[in-house]
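Visitor: sequence first, predicted model second:
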Amino acid sequence: MIIIFPGLGALPFFIQVIGLFFVPESPRWLAKVGTNKELENSLVRLRGRDADISREASEIQMMTKIVENDSKSGFCDLFQRKYRHTLVVGIGLMLIQQVSGSAAVLSYASTIFRKAGFSVAIGSTMLGLLMIPKAIIGVILVDKWGRRPLLLASVSGMTITSLLLGVAFTLQKMQLLSELTPIFTFICLTCYIGAYAIGLGGLPWVIMSEIFPINIKVTAGSIVTLAASSSSSIVLYAFNFLFEWSTQGIFYIFGAMGGAALLFIWLLVPETKGLSLEEVQASLIH
């Protein structure tokens, strides 16, 4: 018998609210508003009392002045040529995150299990239990492998497992090896969500925070978030219809989208591992 305590879901939010009181103010925002002493204090809290923060503080102040003197921050100014690359990367990663099928697979995993003939209760429980450790693996690997390699590995895993799910349902439709379809579907879904959790699930948001300069960060972040939420809604709305239209076809579509995503990441997404925000933005803004 499972006992569910009322309000248990609110516990993480209370922990987050308490933790916010211990988060120092952003050094770059402090540089923007011209409070240099508070900027140094914030860097000391972030880097440690023994760290030499003088060089980093100077770089932040210099880049902030360059950006503010050279750029406006209105909505229309976001579409200047020098911001084109960063905007394409930010929006593109959010679209990739959704059109590769992640939202649909996570939301309709029980429907997929039911269609494959696998136990919905066992499948959903196992997927939920595996999500947290896989996400932790992604956190560990992101600064060891780098953003691009981890993104490429994540999307590659999602692409391959999407195509394998398409094969599994194709064989089921042809009544070939149908007894293996349930367990094969469970394995593929587990690998798909694992691949998503270690990379594509969180890295687009990390990269977005690194590539946009402070003067357009709010506006650009709003547009990128709108792209993520709207594309997610479209994918979720369309999934049921497409799944009924062709059980295997929808996964082939997700696999094709994953292939296009690999090309996009390879050609356009910069590596930001080990670089300060000022170095990243200086390399992207021309």
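Guide: That came through, no problem. Numbers count the residues shown, from 1 in each chain.
Visitor: okay, CA-based contacts and neighbour counts for the rest of this
Guide: Noted.
Visitor: look through this protein and tell me its longest helix.
Guide: Longest helix in the chain, counting residues (DSSP state H): helix 217-245.
Visitor: so which elements touch that helix?
Guide: helix 84-99, helix 102-107, helix 249-268 (3 or more CA pairs under 8 Å, 6 or more residues apart in numbering; DSSP states H and E).
Visitor: 6 Å instead, please
Guide: Packing contacts for helix 217-245, counted by 3 or more CA pairs under 6 Å, 6 or more residues apart in numbering; DSSP states H and E, involve helix 84-99.
Visitor: tell me the buried residues in the helix it packs on?
Guide: 85-87, 89-99 (16 or more other CA atoms under 10 Å).
Visitor: now do that helix: everything it contacts.
Guide: 204, 208, 224, 228, 232 (CA atoms under 6 Å, 6 or more residues apart in numbering).
Visitor: quick one: the residues you listed as CSV, columns for neighbour count and distance to residue 155 too.
Guide: What follows is the contacts of helix 84-99, written out as CSV (neighbours: other CA atoms under 10 Å; distance: CA to CA, whole Å):
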residue, neighbour count, distance to residue 155
204, 23, 12
208, 21, 17
224, 24, 19
228, 21, 17
232, 21, 17
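Visitor: putting a second one here so we can go through both:
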Amino acid sequence: MVALVSAISGLLYGYDTGIISGALLQISDEFGIGSGWEQVIAASILAGAVIGALACSRLSQRLGRRKTLLIVGVVFVLGSAGAALAPNPVLLSLARVVLGFAVGGATQTAPTYVAELAPSKYRGRLVLFFQIAIGVGILIATIIGASESVDWRISIGAATVPSALMFLLMLRLPDSPRWLVKAGREDEARQALERVRPKGSDVSGELHDINELVEAETSASTSGWRGLRERWVRPALIVGCGLAVFTQLSGIEMIVYYSPTILTDNGFSNTVALRVSVGLGATYLITQLIGLAIIDRVGRRRLTLLTLPGAALSLIVLGTFFVTDHAGKAQVPYIIATLIAFMAFTAGGIQLMGWLTGSEIYPLATREAGAAAQSASLWGTNLLITLSLLTIIDTIGTGQTFWLYAAFNVAGFVFLYRKMPELTGRSLEQIENRLSKGKFTPADFAGTR
């Protein structure tokens, strides 16, 4: 049930961000708006996500993971209902800001909540439910959009159902034992552990380990947001936030949010454009599953560096179709194949790293603040891209915009090649130890596990 709550929050993240792709075609017709308002409506959820990621980081420290997720569940319901009932683009954008708060809060809190309640041998696969559910949410959103028979208000309002389910499930679940110990409520922490462990299990050893970790965190000289400014922590912050920025500059959100709009603006029919978005959603989910299956064998750094050139090349080819005026009906199969190739390289590579590294790259005492800073960097970059993309296309052209994002992928490759060490196979303690000794370059991690 704990993992299911995380999966629902991930599904809502994927669905609420993905549903706008097809809905924008209907919204622009109903409200009679142009690309400027389309950008604002699409980006408003991201503005809320930045606020939600930062605010819920502090809420989860003060109120606990459970209460924070209950608040997130209520906000999901209110935001979805408000967006579905909005009578004009202004109120629709404001409702999506509220919805974005829940999205940002969920991405910040749900994976941590699961990690702190799950038995160690199941932790990885249970936390990954969140990542997989994002892909499922995007795929469901694209299928609904492609049907063209579901009104945009119904498709957006439908998210209230899983939101309410998430809230009801959370009412029955315990709080994080780690947070309870930190709050001085050890008896409640023991009860929480006993609820999620086999009946009759002795949880004393696990509770002792939690006490030791909490004591180490509270006594650490480098902690919280102040700790991120420490010189020895800075390399982790640069890699983590840089990686978050380049996951968005890869162009993934350009395709998820705007592929139907871009294609219809270039002569594709609504039906074809929406069907392409379904293929892209399916590719996203499938390649994420493949990437998750091989990441521990291939390695985080290696997988990212192997896939980024493929994404860049796909965007170069895609841009060439439009720049050379070879984007007519005869080239449709090739354009679709190139879009799918881009999605496969991106979703199965760098997209896996944005959330994963936040839970492992920072020292224990700064991990929560580091993950929040990384989330805010990711959502903030996403916001800037979504607010500017259609304007950039109108200014320099569709093909040239694809080339611009190809250049971002090349820049991401160079940055990560020079800065990102291979963290696969290293314990959190080993990573922190290398960081504290100032040995956090790719060369420092090469050849040893």
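Guide: Perfect, I can see it now. Everything numeric here is computed off the predicted structure, so don't read it as measured data.
Visitor: give me the TM-score for this pair.
Guide: Remark: TM-score between the superposed chains equals 0.79 [TM-score structural alignment, normalised by the length of the first structure]; 282 aligned residues with a CA RMSD of 3.7 Å.
Visitor: still on that earlier bit, buried residues, the longest helix of the first structure. List them.
Guide: 217, 219-221, 224-225, 227-228, 231-232, 235-236, 239, 242-243.
Visitor: number of nearby residues for residue 395 of the second structure?
Guide: 11 (other CA atoms under 10 Å).
Visitor: could you check how far it is from residue 401 of the second structure?
Guide: In this view, residue 395 of the second structure and residue 401 of the second structure are 9 Å apart by CA to CA, to the nearest Å.
Visitor: with residue 257 of the second structure instead?
Guide: For residue 257 of the second structure, the distance to residue 401 of the second structure - CA to CA - is 15 Å.
Visitor: likewise residue 228 of the second structure?
Guide: Computed with CA to CA, the distance linking residue 228 of the second structure and residue 401 of the second structure is 35 Å.
Visitor: got it, and residue 349 of the second structure?
Guide: Distance from residue 349 of the second structure to residue 401 of the second structure, by CA to CA: 22 Å.
Visitor: which of these two has more residues huddled nearby?
Guide: Using other CA under 10 Å as the criterion, residue 349 of the second structure and residue 401 rank with residue 349 on top: 28 against 23.
Visitor: what's near enough to touch that one?
Guide: 303, 304, 307.
Visitor: out of the residues you listed, which are buried?
Guide: For the contacts of residue 349 of the second structure, buried by 16+ other CA under 10 Å: 303, 304, 307.
Visitor: sort out for me which of these are in helices.
Guide: Short answer: these in helices (DSSP H) are 303, 304, 307.
Visitor: distance to residue 407 of the second structure for those residues - can I get that in a markdown table?
Guide: As requested, these are exported to a markdown table (distance: CA to CA, whole Å):
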| residue | distance to residue 407 of the second structure |
| --- | --- |
| 303 | 19 |
| 304 | 16 |
| 307 | 14 |
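Visitor: and the counterpart of residue 127 of the first structure in the second structure, how many neighbours does it have?
Guide: Applying TM-score structural alignment, one finds that residue 127 of the first structure aligns to residue 280 in the second structure. A count of neighbours around residue 280 of the second structure, defined by other CA under 10 Å, yields 26.
Visitor: just residue 38 of the first structure next, same as before
Guide: Neighbour tally, residue 38 of the first structure, other CA under 10 Å: 16.
Visitor: and if you look at residue 280 of the first structure?
Guide: By other CA under 10 Å, 19 other residues sit near residue 280 of the first structure.
Visitor: aligned to it, what sits in the second structure?
Guide: Match for residue 280 of the first structure (TM-score structural alignment): residue 431.
Visitor: which residue in the second structure lines up with residue 211 of the first structure?
Guide: Using TM-score structural alignment, residue 211 of the first structure pairs with residue 361 in the second structure.
Visitor: check contacts around its match.
Guide: With CA under 6 Å, 6+ apart, residue 361 of the second structure has no contacts at all.
Visitor: and the helices in the stretch 51-200 of the first structure, which stretches?
Guide: Using DSSP state H, counting those that start in this stretch, the helices of the stretch 51-200 of the first structure run over residues 54-70, 84-99, 102-107, 109-116, 120-145, 147-173, 181-195.
Visitor: and these: which comes nearest residue 286 of the first structure?
Guide: helix 84-99 (9.7 Å; CA to CA).
Visitor: that closest one vs the second structure, average distance?
Guide: Here the mean offset of helix 84-99 of the first structure against the second structure after fitting is 0.7 Å, by mean CA distance after the TM-score superposition for the first structure.
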